[in-house]
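Undergrad: Structure here, sequence nowhere to be found:
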């Protein structure tokens, strides 16, 4: 992995080259509150964004609070969220989440990672996304793009997104935490793409372990 000085330099380059948190950046799938952000994040698992959005709209048209959600029949929840796939499993997770949220937190979504992850259906990725977008905490949430970019460059050296998130938290300078997610995800979409990364115009190529390995193989 890159050393601390290199990590700092990579972030400073990305801060100059990428737009960061854009005006109007919203919580998971654009939901207006922490409860619906959590539910939408749960629905997004193994689902395209458009399907998650369709499922979320249909579900929240029927229930927008944990109390209202628990009044719905499982068949109604499953029918509403069917577009996002795995709807039976997600229906069970939603019900367990709502029961725990009411029983353990009085229906109020906690604003800490520990509190969020104590709830059924909420893993590290979802917790960090809700913390960053909904509660405005300085957290680098790790999605597919961020996981790929960080391990390709050498910011982290992890096989799973959860381990990547742990390493990023430990290795990232404090000043980069607020916008780090945005720089990395934008970089992953525009430059460090999954297939055919654009190394020839990459601003951090001189620090990138992947690019260095490619040069060594070609030498």
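TA: All right, it came through fine. For clarity, every value in this text was computed on a predicted model and none was experimentally measured. Numbering: from 1, shown residues only.
Undergrad: okay, CA-based contacts and neighbour counts for the rest of this
TA: Fine.
Undergrad: so what's residue 178 up against?
TA: By CA atoms under 8 Å, 6 or more residues apart in numbering, the contact list for residue 178 reads 132, 137-140.
Undergrad: which residue ranges form the strands in this structure?
TA: For the chain, applying DSSP state E gives no strands.
Undergrad: I'd assumed residue 3 was in contact with residue 171.
TA: No - Residue 171 lies out of contact with residue 3 (CA atoms under 8 Å); the separation is 9.0 Å.
Undergrad: Neighbour count for these two, which is higher?
TA: residue 171 (16 against 10; other CA atoms under 10 Å).
Undergrad: here comes the other one, which I'd like you to weigh against the first:
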């Protein structure tokens, strides 16, 4: 996409969703961090269901350590990889207490040193909790960036770096959420709903899908369908 097209792309997404937010439920910076860690290879809806009772009882790393790994496993047992995630949440809670006075650090490198916290998780926390202009590239953002021609890249880091260079103000803070929501509800993996996409005239994806009942859809390409820039 050209510079002008990218600005129009985000203008239209912002017009559709003026105040984009994460769909994970949380009550403070710490519970946000925990929710994002738990969301790896799980849906936000699934995480919210598992953490509803948990976050009524636990809202600080001290309370999480006091709860213990066994009881945490019971709370999150419906989430994939819950055994490993429970160990990581207890370990990161202990690290927050020992190294950061129980507070979530507003620093990406410090976050990435916590057990179970990778670059994507750190970027989400930095953006949502601290208002940093970071781009947490998950499968939705990776797909949308490649399919539309917004920021094509062979891996998540390449896409993140292109987004950092290309996304203009005043859209940088909300871009992460707009792209996730667009990928989750419109630009879906198996069958993108191009007929109701507000940026379809800008998108570089060739196999655009017609409205239901109007004939066979073009065969979608496998993978993320990387487009030309």
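TA: Nice, I can see it. Predicted model, so just to flag it, every value in this text is computed and none were measured.
Undergrad: sorry, back to before: ok, which pair from the contacts of residue 178 of structure 1 is furthest apart?
TA: The span of the contacts of residue 178 of structure 1, defined through CA to CA, is set by 137 and 140 at 9.2 Å.
Undergrad: neighbour count winner among these two?
TA: Legend: neighbour count by other CA under 10 Å for residue 137 of structure 1 and residue 140, higher for residue 140 (26 against 16).
Undergrad: any idea what sits nearest that one, other than its immediate chain neighbours?
TA: If the residues on either side of it in the chain are set aside, residue 140 of structure 1 comes closest to residue 181, at 4.7 Å by CA to CA, 6 or more residues apart in numbering.
Undergrad: what sits against the aligned partner of that neighbour in structure 2?
TA: Alignment note: residue 181 of structure 1 maps to residue 176 in structure 2; criterion TM-score structural alignment. Residue 176 of structure 2 is in contact with 134-137, 141, counting by CA under 8 Å, 6+ apart.
Undergrad: and what of residue 36 of structure 2?
TA: 24, 121, 124-125 are the contacts of residue 36 of structure 2 under CA under 8 Å, 6+ apart.
Undergrad: and what of residue 83 of structure 2?
TA: 73, 77.
Undergrad: That one pairs with which position in structure 1?
TA: Aligned partner of residue 83 of structure 2 by TM-score structural alignment: residue 88.
Undergrad: likewise residue 147 of structure 2?
TA: Under the alignment (TM-score structural alignment), residue 147 of structure 2 pairs with residue 152 of structure 1.
Undergrad: repeat for residue 164 of structure 2
TA: Counting by TM-score structural alignment, residue 164 of structure 2 lines up with residue 169 in structure 1.
Undergrad: go on, residue 122 of structure 2?
TA: Here residue 122 of structure 2 is matched to residue 127 in structure 1, going by TM-score structural alignment.
Undergrad: Just to check, its match is in contact with residue 120?
TA: No - here residue 127 of structure 1 lies out of contact with residue 120, judged by CA under 8 Å, at a distance of 11.4 Å.
Undergrad: For the two, indicate the residue with more neighbours.
TA: Using other CA under 10 Å, the more surrounded residue of residue 127 of structure 1 and residue 120 is residue 127, with 26 against 18.
Undergrad: picking that back up, next, the contact list for the match of residue 122 of structure 2, please.
TA: Contacts for residue 127 of structure 1 (CA under 8 Å, 6+ apart) come out as 38, 113, 116-117.
Undergrad: One more: residue 198 of structure 1?
TA: Taking CA under 8 Å, 6+ apart as the test, what residue 198 of structure 1 contacts is 191-192.
Undergrad: how near is the aligned residue in structure 2 for it to residue 182 of structure 2?
TA: Aligned by TM-score structural alignment, residue 198 of structure 1 pairs with residue 193 of structure 2. According to CA to CA, to the nearest Å, residue 193 of structure 2 and residue 182 of structure 2 sit 10 Å apart.
Undergrad: Which neighbours do those two have in common?
TA: Common neighbours of residue 193 of structure 2 and residue 182, using CA under 8 Å, 6+ apart, do not exist here.
Undergrad: so residue 115 of structure 2 touches residue 91, yeah?
TA: Yes - counting by CA under 8 Å, residue 115 of structure 2 touches residue 91, with 6.1 Å between them.
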